[in-house]
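Participant: Below: sequence and its predicted model.
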Amino acid sequence: MQPAPYAVRVETARGRLHPEPEAATRSPWQRDRDRVIHSAAFRKLQYKTQVFVNHEGDFFRTRLTHSLEVAQIARSIARALDLNEDLTEALALAHDLGHTPFGHAGEEALRGAMLGRGGFDHNTQSIRIVALLERRYAAFDGLNLTWESLEGLAKHNGPVRDPSPYLVEYDRGHPLDLASHASAEAQVASMSDDIAYHGHDLDDGLRAGLLDIADLAAVPVVGAALDEARACCAARPGASRLRHETIRRVIDRLASDLTEESRRRLAALAPRDADAIRRHDRPVIGFSAVMAEQNAAIRSFLHARLYRHWRVNRMTVKARQVTATLFSILSENPGLLPDGWRENAVIEGGEAAHRVVADYIAGMTDRFAIEEHRRLTDPAIPG
């Protein structure tokens, strides 16, 4: 089936910074997707945390499983709206490449360490990875993704105020209006991120015992899903079955509302091409007013009852300390960095060497960061 006129299309694609021959059997965004999946940064997501640190259990979500869940939701919505499924999937899979170990705790520590040194943001780090840090090809650094994929990563959370220097470089041949909205495909990937987060954080919180199933009764959307799940599971009771039946209904309600409201907005706007989506004064992909309010209530519930739970807070504090200590030791002693990283830090020197250290730490998995911290702080452990 042909995508809608307002979808990102091959015939209007803006290409890559480094020109390459097109593939005979794959669209440009299938190639982007495949390059993301085969990247080292994507594989590392298997051992990067969501809420729970990697060693806390084998069944909790990681950045990798989260990215797969986002891609599944995003592709289904893109198909329902006649958008470019391949671009949507590529963006969903790539959106978390720049995350540090220990989730937002690690990012907060690196942001503090890089204050006054260029800062740190996981969205910008994703662009650094695909534009510079992945080195797999003889002709260029990075993955040489399409303009549309880079735009989607840059505008993951809306129009960009502080553009990455790599996008400025790309602008030389492909102007990018950083003040405009992203494509509809990028907006779908972003909203699918929220849906997946809420679904699996509720699931993991219940599984970990930090939330009780009774806590969900008063939460909008979730409470109604729980009532239906209880009726559905009456003949086959069990905590695990009830949890899964509840969560799948929550995800379905959120995704269905997003699809229907977005279809309504698109019909009202009647955009003739993808640029009309970008120029519009507000996003075209979003929840209805009622669901947006209910979705915010779910987020507030998770912040109050899960993300600020004392057990999560303890691990958050430890994760920040580990990350901050790694940065302090390695930035003061760049000679301790491994081969490749050490030479780059010496060549760059000064403030630029701090960016090398930040790149090194951001690329760590949870367990590697813990092990590296031990190697650098415990005299009893060989370096």
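Facilitator: Received the coordinates, thanks. Residues are numbered from 1 along each chain as shown.
Participant: all contacts plus neighbour counts: C-alpha atoms, from now on.
Facilitator: Noted.
Participant: The spatially most central residue of the chain in helix, strand or coil?
Facilitator: For the chain, the residue nearest the mean C-alpha position is Asp96 (2.9 Å; Cα atoms, centre = their mean). Classification of Asp96 using DSSP: H, G, I helix; E, B strand; the rest coil returns coil.
Participant: For it, which residues are in contact?
Facilitator: Listed by Cα atoms under 8 Å, 6 or more residues apart in numbering, the contact set of Asp96 reads 63, 67, 122-123, 126.
Participant: Next: Ile361.
Facilitator: Counting by Cα under 8 Å, 6+ apart, the residues that Ile361 touches are 100-101, 323, 326-327, 369.
Participant: got it, and Leu258?
Facilitator: Counting by Cα under 8 Å, 6+ apart, Leu258 has contacts 285-288.
Participant: Quick check: it is in a helix.
Facilitator: Yes: remark: Leu258 belongs to a helix, assigned using three-state DSSP.
Participant: How many neighbouring residues does Leu254 have?
Facilitator: 24 (other Cα atoms under 10 Å).
Participant: second one coming, line it up with the first:
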Amino acid sequence: MAAPPAPFASEPGRSRGRLYDEPPSRTRSAFRRDCDRVIHSTAFRRLKHKTQVFVYHEGDHFRTRLTHTLEVAQIARAMARQLGLDEDLTEALALAHDLGHPPFGHAGERALDLCLGPYGGFDHNAQTLRIVTLLEHRYPDFDGLNLTWETLEGIVKHNGPLIDAAGNAVGRYQCRGVPVGIADFNRTCDLELWSFASLEAQVAAVADDIAYDAHDIDDGLRAGLFAVDDLKEMPLTAGMIADIARRHPMLDDGRRGAELVRELISCLIMAVLSEAGRRIAGARPRSVDDVRRHSASLIAFPPEAAEAEAGIKAFLRQRMYRHPRVMRVMDEAETIVRDLFIRYRDDPAALPAEWLPEQGVNGAFDAEKARTVGNFIAGMTDRFAINEHKRLFDSTPELR
């Protein structure tokens, strides 16, 4: 059963609005409209052919960015429903959270960040913001999707504040500063980078972790990178495997793995809901602004589950992400991204006509040209990047 709307939930009727004024929808709330705009965007469709871990042609049953995103949305909505939060805003943030990822997963992001290092680097959250505020061209009166302030805030701050009260970058941005795309937009539309985001955004962020852990285990099992019994080295999954064996002693490995994934998702969701209830009861927020001003996230794993979740990530990092088979393919994928960037840098005329720099192909390769090239590559699917490399180079890695 769904909980009644909570006083600290985001309310579409009290949204801070959009950058460009629009008449309200006659049939949808402001947040439902945001959700629908993300679903109908070009960037969302491209997620179908963007890598999660395995390159798109390695098998029909492995996750892509699109299937991962849909699974995050399902988990996020389930938690939002139990907490009395706005499900549409939660879903919009879950569906949008990976729009800015380039081809080839984290390998593509590493390569693009290195190429764009002299020009501010590459950050997928900043790229998501750039997509929904600038790069989507679907409406006659504005670039981007003209999403509500609350959705933009959640896209940028779902993992927590980016700066402290003094304006200094914190967390993952402490060393390099707030990404240029976010800093530039924030001068136009203040997203209050010093504060926490809504509980809807915090739920979407935790749902991403849960989906990653469970579904990468599923994909790793399917790929034969490890076996169900290898997961016994972690206490949480060892207990689940033993319980499955007691209930279903004759189950084959495929069904054992699927049952384990279901059990893990349910366990982590219940742990987060329990911890959220405890933290919310302690903080006693009476509005979404109370949530933003609180000193810590209110949606999180409890300590024991956080330790177990970190153990799962460490297992996957060693047994899956750093598996020689995966590393070889990802190294080759990084080469493709670097080659494309260098080619477009040295020969801007190789870009499609609609992506040619406005100032022309001559002159110095400056930050504006670099960002144009970065935007073009970041929008590529795995398949398009491979085909573009084949068009421009005599030899292209097979990524198999």
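Facilitator: Structure's in. What do you need? The structure presented is a predicted model; accordingly, all values stated were derived computationally and were not measured.
Participant: And the TM-score between these chains?
Facilitator: The TM-score (TM-score structural alignment, normalised by the length of structure 1) is 0.95; 378 aligned residues with a Cα RMSD of 1.8 Å.
Participant: just to revisit the earlier point, out of the contacts of Ile361 of structure 1, which comes closest to Glu169 of structure 1?
Facilitator: Thr100 (25.1 Å; Cα to Cα).
Participant: Per the alignment, the closest one pairs with which residue of structure 2?
Facilitator: In structure 2, the residue matched to Thr100 of structure 1 (TM-score structural alignment) is Pro102.
Participant: Give me the number of neighbouring residues for the closest residue to its match other than its chain neighbours.
Facilitator: Leaving aside its chain neighbours, Pro102 of structure 2 sits nearest to Ala378 (4.0 Å; criterion: Cα to Cα, 6 or more residues apart in numbering). Using other Cα under 10 Å, Ala378 of structure 2 has 23 other residues around it.
Participant: One more: Asp273 of structure 1?
Facilitator: 15.
Participant: How about Leu91 of structure 1?
Facilitator: Neighbours of Leu91 of structure 1 (other Cα under 10 Å): 32.
Participant: got it, and the one 4 residues further on?
Facilitator: His95 of structure 1: 24 surrounding residues under other Cα under 10 Å.
Participant: quick one: stretch 142-155 of structure 1 aligns where in structure 2?
Facilitator: Using TM-score structural alignment, stretch 142-155 of structure 1 pairs with 144-157 in structure 2.
Participant: Now do that stretch: distance to the chain's middle.
Facilitator: 14 Å (Cα atoms, centre = their mean, to the nearest Å).
Participant: the helices in the stretch 1-150 of structure 2, which residues?
Facilitator: 30-39, 42-46, 65-83, 87-96, 105-115, 124-130, 149-157 (DSSP state H, counting those that start in this stretch).
Participant: Among the ones you listed, which comes closest to Ala211 of structure 2?
Facilitator: That would be, of those and by Cα to Cα, helix 65-83, which comes in at 5.7 Å.
Participant: how about the closest one: buried residues?
Facilitator: 65-66, 68-69, 71-81, 83 (16 or more other Cα atoms under 10 Å).
Participant: So which bit of structure 1 is that helix matched to?
Facilitator: Counting by TM-score structural alignment, helix 65-83 of structure 2 corresponds to residues 63-81.
Participant: quick one: the counterpart of Leu351 of structure 2 in structure 1 and Thr100 of structure 1, what's the gap?
Facilitator: Alignment note (TM-score structural alignment): Leu351 of structure 2 maps to Leu337 of structure 1. As judged by Cα to Cα, to the nearest Å, Leu337 of structure 1 and Thr100 of structure 1 stand 18 Å apart.
Participant: got it, and Asp177 of structure 1?
Facilitator: Counting by Cα to Cα - Asp177 of structure 1 and Thr100 of structure 1 are separated by 28 Å.
Participant: Please say which of those two ends up with more neighbours.
Facilitator: Per other Cα under 10 Å, whichever of Asp177 of structure 1 and Thr100 has more neighbours is Thr100, with 31 against 14.
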